[in-house]
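J.: Curious how this folds, go ahead:
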Amino acid sequence: MKTKTLLSVLLGGIVASAILVSSTTTAERSIAQTPMEAAEGYFDAIIAKDKEGMMFYAKDTNYLDEKSREEGYREDLKTNPTSSYEIVGSKQINSNEFELSVILNYSGEGYKHTPPLPYKVFKSENSWKVLVEPLEINTLTGDVKKGMPIYKWQYTDS
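T.: The predicted structure follows:
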């Protein structure tokens, strides 16, 4: 009889813990009600090295599917340690779209920060999302232009 009671208490504790963890995770990633909530959620996720948060708050045209996107984010978070960001400009295009200029600061050696990078934030169904598009950054001049999606890159042996 004591074994059944102990087992019931343990199972109850496990279920309660699972519910608590689930509700805590959901609370951290609430649906973005404004463009700035989406932007802050996305860039805060980059700093926290939280690929799931990045995927939640953004649509990324660099990747063909969610699996390659997740793998790409995992690698990028290892090699590009972003320490902070600054939103230096915002402009409303229409009721469903905003443009942002964002500077990313890095904690690694060498390249310390980006020039202002263009991002769009758009209304997607019932929330806002950051549109991440491929960019080409000239680190010498600070020029930024539209780049090629990662899935189209071709590597050659030279």
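J.: from here on, contacts and neighbour counts on C-alpha atoms
T.: OK.
J.: what's around Glu75, how many residues?
T.: With neighbours defined by other C-alpha atoms under 10 Å, the count for Glu75 comes to 11.
J.: quick one, longest strand in this protein?
T.: strand 82-94 (DSSP state E).
J.: got the buried residues for that strand?
T.: Within strand 82-94, the residues that count as buried by 16 or more other C-alpha atoms under 10 Å are Thr82, Ser83, Ser84, Tyr85, Ile87, Ser90.
J.: need the contact list for Glu136.
T.: Contacts for Glu136 (C-alpha atoms under 8 Å, 6 or more residues apart in numbering) come out as Val144, Lys145, Lys146, Gly147, Met148.
J.: Second chain to compare with the first, below:
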Amino acid sequence: MKGKKLLPLLLAGIVAGSILVATNTTAERVIAQTPMEAATEYYDAYIARDAEGMMFYSKDINYLDEKSREEGYVKDFKTNPTTGYEIVGSKQINSNEVEISVIEKYAGQGYEQSPPLPYKVFKSDNGWKVLVEPLEINTATGEVTKGTPIHQRKYTDN
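T.: You can find the predicted model right below:
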């Protein structure tokens, strides 16, 4: 009788253990082997609101350190209307750098998508990474220009 009760309990433990292993395995990051893989992984993490994934697949010059970067991403998730993206162009600069153009899709901001945004993807010691630089978008004209890094912005009270 004890053997019949022990078997279902043992099976339940095995199933639970395998689910735990599968969950932990899928959370591991894979080093991007191509520029497009890095860009896709970065933007998928961005849309999923996965700060760790974004940090893994990019270098962001808006922040001075990883702590402020993660805090900035988490804060951005609360106000960011980005719901999708489309990589609309790529241009090989050299064997270690590719320029891509990305259209971000938005919800609830009065405009549906960004103009094509320029990003660089570069080869690092840890595979390919997206270089995130500050950009300013004029929503009236669609003009995209270089912006000021978040850590250098000065805010004043008027």
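J.: Return the mean post-superposition distance for the longest strand of the first structure against the second structure.
T.: Superposing on the second structure and averaging over aligned pairs (mean C-alpha distance after the TM-score superposition for the first structure), strand 82-94 of the first structure comes out at 0.7 Å.
J.: start and end residues in the second structure for that strand, please.
T.: Mapping strand 82-94 of the first structure onto the second structure (TM-score structural alignment) gives residues 82-94.
J.: residue ranges for the helices of the second structure, please.
T.: 2-26, 35-47, 51-56, 66-79 (DSSP state H).
J.: Can you tell me which of those is nearest to Leu131 of the second structure?
T.: Nearest to Leu131 of the second structure, of all those, is helix 35-47, at 9.6 Å by C-alpha to C-alpha.
J.: centre of the chain versus that closest one, how much separation?
T.: Helix 35-47 of the second structure sits 6 Å away from the centroid of its parent chain (C-alpha atoms, centre = their mean, to the nearest Å).
J.: Adding distance to Leu135 of the second structure, write the helices of the second structure out as a markdown table.
T.: Shown next, in a markdown table, are the helices of the second structure (distance: least, C-alpha to C-alpha, whole Å):
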| stretch | distance to Leu135 of the second structure |
| --- | --- |
| helix 2-26 | 32 |
| helix 35-47 | 16 |
| helix 51-56 | 17 |
| helix 66-79 | 15 |
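J.: Out of the ones you listed, flag the one nearest Tyr119 of the second structure.
T.: helix 35-47 (9.1 Å).
J.: That closest one against the first structure, how far on average?
T.: Helix 35-47 of the second structure sits 0.5 Å off on average (mean C-alpha distance after the TM-score superposition for the first structure).
J.: got a list of contacts for that helix?
T.: 32, 51, 53-54, 56-58, 82-85, 98, 121-123, 128-130.
J.: go with 7 Å
T.: Helix 35-47 of the second structure is contacted by residues 32, 53-54, 57-58, 82-84, 98, 121, 128-130 when judged by C-alpha atoms under 7 Å, 6 or more residues apart in numbering.
J.: Can I get the buried part of these as one ChimeraX selection?
T.: Applying 16+ other C-alpha under 10 Å to the contacts of helix 35-47 of the second structure leaves a buried subset, and the ChimeraX line that selects it is:
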select :32,53,54,57,58,82,84,98,121,128,129,130
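J.: any chance of the contacts of helix 35-47 of the second structure in CSV, with distance to Asn138 of the second structure too?
T.: Compiled in CSV, the contacts of helix 35-47 of the second structure are given as follows (distance: C-alpha to C-alpha, whole Å):
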residue, distance to Asn138 of the second structure
Ala32, 32
Gly53, 28
Met54, 25
Tyr57, 27
Ser58, 25
Thr82, 17
Thr83, 20
Gly84, 20
Val98, 25
Val121, 24
Trp128, 30
Lys129, 27
Val130, 23
